[in-house]
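> let me see the structure of the following:
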Amino acid sequence: MARILIIDDRPEDLEALNRALAAEHGLQAAASLQQALQVTAGEPGPDLILLDATIAAIDRRQFPGRLRPGAPGRATPVIVISASEGGDDEQTWLEQGADDYLPRPLRPAIVAARVRIQLELQAARARLLDQNRSLTAEVARQLADNLMIQDVSIRALARLAEVRDPETGDHLRRTQRYVRTLAEELSTHPRFAAFLTLENIELLGKSAPLHDIGKVGIRDEILLKPGRLTAEEREIMKAHSLLGFQAIQQAEQDSEQPIDFLRMAREITRWHHEKWDGSGYPDGLAGDAIPIAARLMALADVFDALIAERVYKRAFPVELAGRMIREGRCSHFDPDIVDAFVAREADFIAIARDHAKARPLVAGEPAAAAAAPPPAAREPDGCP
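Next up, the predicted model:
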């Protein structure tokens, strides 16, 4: 049973409306807008309002405002009753926001039909709104599920490299955090702001762990060799960037639609060993021709390789690693990215300390690692 509010002070109208509607609906009557507000105060709003045009004209600012409570799509329908017999102001009231218009004299059958139509329309709008909300919630749930599956898949892929080289696992997690730190620092920089949106920073975090995925294609005797690589072995090691790129590119081609994080992972994987001065590999890109994501990864990768102990070298003290990064400004690294590193160097050290295997050496600790020569023989792992 619908609740209908009648705002009308004419006895003949109230009698006609009662005959037309009382059998099927609950009726409330008010003789003025103010009384209507008092009648409905603190109660659920009516399902429909029948409003005398003469009363409504007293203060049009209240029509169809406070008398029409409800969320968008659920606002109470209002049917205006003409000011007088033969009234010709139907268009005016419809333009004012009325949902329908009843001319006088009121005929019960027409009143009942118009009320029924408005209540059915309102019920249909409410059902559609509920369906849209349910659909939105379902889409959001599926999107969250897809993102979770995507994250799990990325971690599974990244762990392929970790299985081959246990040291790689912590390296992937650390470099992921380093890249995020650099991206956040540069997000307002004029050269980087357009690219480093919140969405792209999130994609960077997802993509970064895949940068060394190509190492699964490198033979163990080279990947895990404790000593200096030969010239031939170094060329084989360098191939990991192209192997990773090709694997991700194939995944993109197999996808039914573009996947943003794969595009970014492809750029990082292929070009994170390029250098600002063009002396890197595999394509010898220089300057801004190197994708931003790859430039960020280049610095993160080198820093972590310097401070971490590997099978072929001891860990470098953090002071020396920082100095080597700064010395690579304008040669190995984008100068603005080096400046961002300097600004957030303490955060880099804190990230490294979160992982025991990469605890950076500091002044006053045993200096055996500090005496070691720079690990130039293993450039493919990111050292200058």
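> okay, CA-based contacts and neighbour counts for the rest of this
Noted.
> name the residues that touch the longest strand along the chain?
For the chain, the strand with the greatest residue count under DSSP state E is strand 78-85. The contact list for strand 78-85, computed with C-alpha atoms under 8 Å, 6 or more residues apart in numbering, reads 48-54, 64, 68, 89-90, 93, 98-105.
> find the nearest non-adjacent residue to residue 129, please.
residue 73 (6.8 Å; C-alpha to C-alpha, 6 or more residues apart in numbering).
> state the distance from the one you found to residue 313.
Distance, residue 73 to residue 313, by C-alpha to C-alpha, to the nearest Å: 68 Å.
> so for the two, which sits in the more crowded spot?
A direct count of neighbours by other C-alpha atoms under 10 Å for residue 73 and residue 313 places residue 313 higher, at 19 against 14.
> shouldn't the residue nearest to residue 129 be within a helix?
No: under DSSP: H, G, I helix; E, B strand; the rest coil, residue 73 sits outside any helix and is assigned coil.
> list the contacts for it?
With C-alpha under 8 Å, 6+ apart, residue 73 has these contacts: 125, 126, 129.
> want to put them side by side, so please do this one too:
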Amino acid sequence: MDVLIVDDEPTNLELFSHMLATTVGATPRLASDPVAALDWCATNEPDLVLLDYMMPTMDGLEFLRRFRALPGKAMTPVVMVTADTESAVRHQALQLSANDFLTKPVNTAELRARVGNLLTLRKAQRELANRATWLADEVRKATAAIAERDREIILRLSRAAEYRDPETGDHLLRMAAYAALTARNLGMDPDQCTLVRDAAPMHDIGKVGIADSILLKRGRLTSEEVTVMRGHARIGADILEGSSSPLLQVAAQIALSHHEKFDGSGYPQGLIGTAIPIYGRITAVADVFDALTSERPYKKAWTLEAAAEHLRAGAGAHFDPDCVRALLADWPAVCAIHQQHNTTPSQPERKAA
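The predicted structure follows:
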């Protein structure tokens, strides 16, 4: 362990170095210039500093003040070497968080004992810090594993919904990417962008609770059927809510609120403006944009430009204007997402009854 000895007298440096020669684990680092010693400490980690008070260019108190201001040096043990009559200096040194003192003339046995004890504490301190770092790393790994598990749950539930709904997996990938792009352009932090990307594919999970006679009906729905169909938002929220997972919590918000409209004419709650959760407002824009630009058995795909104009026209009524602007702010990214996940629509294979 490195013991930095700071003293302007070369004789004292050699003396202290000799005294520490038999101290187990101590490697002396000698510095006759306190300014140069501070520069060394800025990029190195001494385990203990043995510091003389009386130095001409910078006394020990000033060195200690500057040393404690360096990053990571608040807990490094410092032993101040003073004369027996300098009690006022000791008081100031204590205020600057000196850890121990040695009185001139320094006794070899006392120096070895004090330095040895402080190095033992320093070793325990470093081991504790390493343990804390290891634990933090393990927590990060566990958190990542939980997040990956949650993403897998989302993916599998989304696949289950696909078997009930004629939308393709490409639609889920595209609208999730559009949602993440919108969140990023709104200035949301990376974690929030990831949440909305991973949760958005669950927006229509509630359709698993809608009868095929309504969900797959080719013609126009009756008013009663429309009411039943709109129930998928509440069903989706019921499936997802109550989880301790942040991802599933966001997915529940999206499932419930992605059919709300900015002017309050949406469903199921008729929320207005920013009363609609931001994740729901983002998903509404991403979902409609991709639905318009996707080919379906019952319609041709709109051009990206036409769909963008539709969003602009609906801003403030159907859509949150900020979300519309955020999605369309990076047009090259929008085009790239559309091209990246644009394969021929396919239907999940249905087994015979």
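> how close are the two chains, by TM-score?
The TM-score (TM-score structural alignment, normalised by the length of the second structure) is 0.77; 340 aligned residues with a C-alpha RMSD of 4.1 Å.
> hang on, the earlier thing: show me what counts as buried in the longest strand of the first structure.
By neighbour count on 16 or more other C-alpha atoms under 10 Å, the buried set for strand 78-85 of the first structure is 78, 79, 80, 81, 82, 83.
> and the contacts of strand 78-85 of the first structure, which of them are in helices?
Counting by DSSP state H, those place 53, 54, 90, 93 in helices.
> just give the number of residues close to the last one.
Yep, that's residue 93 of the first structure we're talking about. Neighbour tally, residue 93 of the first structure, other C-alpha under 10 Å: 19.
> ok, now the third one?
Residue 90 of the first structure is flanked by 19 other residues according to other C-alpha under 10 Å.
> so how far is residue 12 of the first structure from it?
Distance from residue 90 of the first structure to residue 12 of the first structure, by C-alpha to C-alpha: 21 Å.
> between all of the ones in helices among the contacts of strand 78-85 of the first structure, which two are separated the most?
54 and 90 (12.8 Å; C-alpha to C-alpha).
> how many neighbours does the residue mapped onto residue 294 of the second structure from the first structure have?
Taking TM-score structural alignment, the alignment pairs residue 294 of the second structure with residue 308 from the first structure. Using other C-alpha under 10 Å, residue 308 of the first structure has 23 other residues around it.
> same deal with residue 92 of the first structure?
10.
> and residue 217 of the second structure, by the same measure?
11.
> related to what we said a few turns ago, of the contacts of strand 78-85 of the first structure, just the buried ones, PyMOL syntax please.
Those of the contacts of strand 78-85 of the first structure that count as buried under 16+ other C-alpha under 10 Å are selected in PyMOL with:
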select buried, resi 48+49+50+51+52+53+64+68+90+93+98+100+101+102+103
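> which stretches of the stretch 101-250 of the second structure form helices?
108-162, 169-185, 190-199, 212-215, 223-230, 232-240, 246-257 (DSSP state H, counting those that start in this stretch).
> can you put those helices in TSV and add mean neighbour count and distance to residue 19 of the second structure?
Output for those, formatted as TSV (neighbours: other C-alpha atoms under 10 Å; distance: least, C-alpha to C-alpha, whole Å):
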stretch	mean neighbour count	distance to residue 19 of the second structure
helix 108-162	15	6
helix 169-185	24	61
helix 190-199	21	55
helix 212-215	14	87
helix 223-230	14	84
helix 232-240	21	69
helix 246-257	25	59
